[in-house]
Structures are given as structure tokens and as C-alpha cells.
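**Student:** Here you go, sequence then predicted model.
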Amino acid sequence: MSALTYEVKDARSPVAVWLRTTFPECREIQAEFRVAAGPQRVVMPAGVAPGTQGAAIDFWLRMLVDPHPSIALPLVGLLSGRAPCVRAGGELLGELAAGESPRRTASGEVELRMRPAGFADRGDEWWARVCYALALLVELYRAASVEHSRLMRLDESSGAADLLGLATDVEVADLVAMRGLAVERLLPGLPAGPVTTGMTFDGSADLKADADLIAGGMLVDFKAGQGGRPRADGTRAASLARTDLDQLLGYALMDYSNRYGLHSVAVYAARFGYLAVWPIAELGERMAGHPVDLARMRTEFAQVLRGQLPPYQAQRGW
């Protein structure tokens, strides 16, 4: 099964086509985001892999707000057997899970959680290295090729300390800086209420989709990109891609039964320390150019995922 993040990047996918014809207006929102985000506060160091670093800070931000976040995907990656790090990964995940046992949900998914409060005495460097290691393990599950992964530096005798040593000092400092900025800029902007991270939706049975965070009915997607192209002075402005907006809309629409009671969606730009929030009804109206019925939009989107997407995937060879 494909994933929402892939389908919104494929301009010919029925998912992308429906979203962009139903909600065609985006430039004004993108311009507002670019201006409001202000200057980049944590500049990405040279030589850092953006995808791995982004996944690592995602894990750390989830651990800041969720008392029991999932570490299931790193376990799935580890169990794939695609890298010789079973012992190292097993030691790390075993420590993080602190007595928790993996289990399978009713849908067949692996579930494993950790309790960040149990590691409150650990320093920022440890947390950064742990999150980087988790990001590498997830790549064993998600990446098409892992032959150049740093995990290939390990062997069957490697332990958790070797796995934690794969992040460079520069990458650790970058993660620590983004984490510090999030404490200042993200956490105060989250509404009170139930917190869930790494959640799936009703529509995830039709198309894989798991979001970063829902807090008090607000869905937040973390973005750790460095922004647009460098200006003449080397600085960058924040950017909000059309695919980012499609992803937000897709998440909201895939909550068919309104299980999470979403009232707004948001993007947190981790390198800018900027949290942009839109009430769902307002965002839908601005992008559609007219008021929208969320319940009807969810029904229509489900029809796209169940009726139009499977034949397209078959044609694409999936």
C-alpha cells in the first residue's frame, strides 16, 4: 500500500488531482507563511542528511509532549533484517521500552511504546543520539535502499553504544538547538487537551498515513527543512510547499469518523521556531474559494481513495 506523503507528490495520482482541483488556492497562504515565519533560527549544518535529521527531531518533539510515544516503527525496521544491527537495536529499544513488550494491534500493526519520564536524568546529547538512532532504524522500514546507511558500519557484535555513536557531534548540536527552540516556540502554542503522536486515521486502511501530533484537537505536522533557495546573503525564507498543504488536508479528511475531534491543523517549522495554525473550516474555505462541508469532503475523499486510487496504483505497477 502506498502512503499519503507519496501520493501528494505524484501530480498524476487521483489523490493529488482531487486535492488540487477541490482546493486550488494556496499562494496567498504560502506567502503569509513565508513572511510570518521570520528568519531561520537554526541553520542546517553542511553535510547533514535532511531526511534523517528531520525524522530524528520528529521523535524528540513527540517525546516532549507525549508521555507514552510509540517506538514501533524503529522496531519494525530492525526486524526487517536489512542491516547487521539486530543486537545493537535490540539493546537500545529494550532499554527505551523499559519492560514493555511488543504486541500486535487488531489491525496487525506492531506496537511498542516508551516512557520519556523514565529518562529524565539523561542529558540532551543522549536524547539527540537516541532520536538519531531511531530515525536510522525507521529508514530500514521506509527507504528503498539502505546500502549506504550508517547502520552498515555496525556488525552483529555491535551494541547500543555503537548505535548511539553513529550521529556526529555536529548533528547532535543541530538537534539540541532545534529541541531548545521548540521548547520556547512550539510547546506554549499547543492547546490543552489529550495528546496523541504518530497516530493513524480511519482512512489509513485505504492509504498509509500517520501524523506527527494531535494536541487538544489541533493536528500539527513537523517540518525541519531549511526553507527556500538561499538569498544573495545566504539566508533563507521559510517555505510551505503545496504538498505540505495537501498532506494537512489529507490527514484531516482521512479522519472519516471525526474520532480525533479536529478543529484546526498546523505546521511547526522547526528551524524557524514558527507554529502556523489554521482552523480547518477556514483553511478549507480559503483553499476551495467557498465554504466547504467537512463531512461531505471526507466522504468524497474516501471515495477517491477506495475507488480511483487502486486502479491507478495497479497501472503504476504497485
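**Tutor:** That came through fine.

**Student:** from here on, contacts and neighbour counts on C-alpha atoms
**Tutor:** Fine.

**Student:** Can you list the buried residues in stretch 252-261?
**Tutor:** Residues of stretch 252-261 classed as buried: 252-256, 258, 260 (neighbour count, 16 or more other Cα atoms under 10 Å).

**Student:** ranges for the strands of this structure?
**Tutor:** Along the chain, counting by DSSP state E, strands occupy 103-104, 110-111, 195-197, 213-215, 218-223, 264-269, 274-279.

**Student:** right, and these - which one's nearest residue 124?
**Tutor:** strand 218-223 (19.7 Å; Cα to Cα).

**Student:** That closest one vs strand 274-279, what angle?
**Tutor:** Orientation of strand 218-223 against strand 274-279 (axes from the mean of the first three to the mean of the last three Cα atoms, to 10 degrees) gives an angle of 140 degrees.

**Student:** other SSEs contacting strand 218-223?
**Tutor:** strand 213-215, strand 264-269 (3 or more Cα pairs under 8 Å, 6 or more residues apart in numbering; DSSP states H and E).

**Student:** quick one on the thing from earlier: dump the strands of the chain into CSV; add distance to residue 94 and mean neighbour count as well.
**Tutor:** Output for the strands of the chain, formatted as CSV (distance: least, Cα to Cα, whole Å; neighbours: other Cα atoms under 10 Å):
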stretch, distance to residue 94, mean neighbour count
strand 103-104, 14, 11
strand 110-111, 13, 16
strand 195-197, 20, 22
strand 213-215, 24, 23
strand 218-223, 27, 23
strand 264-269, 31, 22
strand 274-279, 34, 18
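
**Student:** try this one next to it:
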Amino acid sequence: MSALTYEVKDPKSPVAVWLRTTFPNHKEIQAGYRMAAGTARILPSLAVAAGTQGAAIDWWLRMLVDSAVPIDLPLTGLRLRRVPCVRAGLELLHDLGGLDGDGGVRRVDPTRFAGRPDEWWARVCYALALLVELYRAPSVDGSRLTRLAPDARCADLLALANDDEVADLIAMRDLAREHLLPALSPGPVTTGLTFEGSTDLAADADLIARGVLVDFKASQGRPRADGTRAAGLARTKLDQLLGYALMDYSDVFGLHTVAIYAIRFGHYAAWPITEV
């Protein structure tokens, strides 16, 4: 089964063709977003692995807002691939409370670890991102997980994030506390969820809070001549938001608004679904 994110990136995909034909008027939304987002506030060093880093900060943002975070994807990754990190990965999920003694899967309650230092949180979220890559990536030949021996432990897994990545994650978390958390509607928050339509086209959203679907984006934006980076909103990102909303076939989540939080810009943008 294909995934929504792959389909919207292929302009010849029937999903992309239908979305762009049915909803052709995107330029006004793109222009407004670019103007409001401004320039990037946090940029990574060359030592930061951008793809894994984006997934890692997604995990940390979920941990900030949700008291019951699902860990299905990293567990699926561990079960899917023959890699030497299985022991270390399962130990991490168990330590987080995501696995019980009998192998049962539970949601993780981040409030249990409220006193842990920022570096621990950064390394945990980076490790979770690496484990999800076992599920999502077509190949894991270059993954840092292959550095681990079969007898590696959780501490070895947590050590895979480098110091630049830890510092970058902490900076993005700090910015989110200032700009994302106040923007969310008070009340229950659900993260890492799937839709009724996910059985037809794989898709899982970052966050839904009281009818508002929020997608996290960790892009650095487009480079400018002065060395800064400007925000952009590609048509594929809008198609992804539209796809999420439309895949809630029976309106289970009562979605009325879609939003993007641009992590490195500290910018939260929301649009009523009817407007989009």
C-alpha cells in the first residue's frame, strides 16, 4: 500500500492530480504563509542529519503536548528489519513504559519523566526517530543503528545522536514552547494518529487538538543572498493537509481547521478547512 506523502510528491499520481484539479487555488495561501513566517530562527550545523532530526523533533513536540503517545511505529520498525539494535530498541521502549513485561504495547506517558534533563529527552527522541526509519526508509544500509552490536544496550542507542543534534533539538523545543504551545486549543490532544482512510492510503498525522489538525514541518526554508533562509509552502504540503482532512471519511475527529507549525521558524499558521 502506498503512502499519502509519496503520492502527493508525484505530480502524475492520481491522488496528486485529483487534489490539484479539485483545489487549484493555492497561491494566495502560499503567499500569506511566506510573508507571515519570515526567516528561519534556528539553523542546524553541517553535523546534523536533517531527515532524522526532523523526525526527532516531531517526537519531542508530541511528548510536550500528549499524555499518551503511541509507540507503534518504532516497534513496527524493530519487528520489520533484521538489525543488530533490536535488544537496545526494545529496552528503550520498555524503559519508556511502552512495553510491559509480557510484550504488551502501551502508550507512553511523558509526564512520568518530567524531571529528566533536556539532553536525555533529545537523545530519546532521536533514537525513536532512528527506529521509525526502520519502518519508513526503503533501505537502512547507512543508518547509525547498524553501528550497534547485537548485545548493545539502551545507553548505546541513546549515544547515537551527536552533540550538535542534541543542542539543535533543545533549541527547537524551546522555540516550540514559546510559539506552538500557546497556539493550541486547550483540551485533549491526540498525536501519531491514523484515519479511516489510512487503510486505503497509509497516513498518520502529527497532532489533533479539538478539531484542529496540526502538521509539523522542520524544513530550513529557501536560502537567500544575505545568508538567511525564507519560509516556503510547497503545493505538496498543502496537498498533504487536504489529504489528511479528506481521509477522515466519517468525520470522526470533527476537523474544522488545518494548521502547520514551522519548527525552525517558530511560526504557527492555521486555516479553516472550508477556506483551504
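**Tutor:** Perfect, thanks for sending it. Computed from a predicted model, the values in this text were never measured in an experiment.

**Student:** re earlier: filter the buried residues of stretch 252-261 of the first structure down to the ones in helices?
**Tutor:** Judged by DSSP state H, these include 252-254 as members of helices.

**Student:** Of the strands of the first structure, which is nearest residue 231 of the first structure?
**Tutor:** Each of the strands of the first structure has some distance to residue 231 of the first structure by Cα to Cα; the shortest is strand 264-269, at 18.7 Å.

**Student:** So which bit of the second structure is that closest one matched to?
**Tutor:** Across the second structure, the stretch matching strand 264-269 of the first structure (TM-score structural alignment) is residues 257-262.

**Student:** The equivalent of residue 123 of the first structure over in the second structure and residue 123 of the second structure: what is the separation?
**Tutor:** Alignment note (TM-score structural alignment): residue 123 of the first structure maps to residue 117 of the second structure. Residue 117 of the second structure is 10 Å from residue 123 of the second structure, where distance means Cα to Cα, to the nearest Å.

**Student:** Any idea how many residues pack against residue 178 of the second structure?
**Tutor:** Other residues near residue 178 of the second structure come to 11 when the count uses other Cα atoms under 10 Å.

**Student:** mind checking what it lines up with in the first structure?
**Tutor:** When the first structure is aligned by TM-score structural alignment, residue 178 of the second structure is paired with residue 184.

**Student:** ok so, going back, compare the strands of the first structure and give me the one nearest residue 138 of the first structure.
**Tutor:** Per Cα to Cα, nearest to residue 138 of the first structure of these: strand 110-111, 13.2 Å.

**Student:** residue boundaries of the helices in the stretch 101-250 of the first structure?
**Tutor:** For the stretch 101-250 of the first structure, the helices defined by DSSP state H, counting those that start in this stretch occupy 124-142, 160-164, 169-185, 242-254.

**Student:** quick one, which of the ones you listed is packed in tightest?
**Tutor:** helix 124-142 (a mean of 23; mean count of other Cα atoms under 10 Å).

**Student:** how big is the offset of that helix relative to the second structure?
**Tutor:** Following the fit onto the second structure, the mean deviation recorded for helix 124-142 of the first structure is 0.4 Å by mean Cα distance after the TM-score superposition for the first structure.

**Student:** and that helix, what does it pack onto?
**Tutor:** Under the contact rule (3+ Cα pairs under 8 Å, 6+ apart), helix 124-142 of the first structure is packed against helix 50-65, helix 72-79, helix 160-164, helix 169-185.

**Student:** Perfect, I'm done here.
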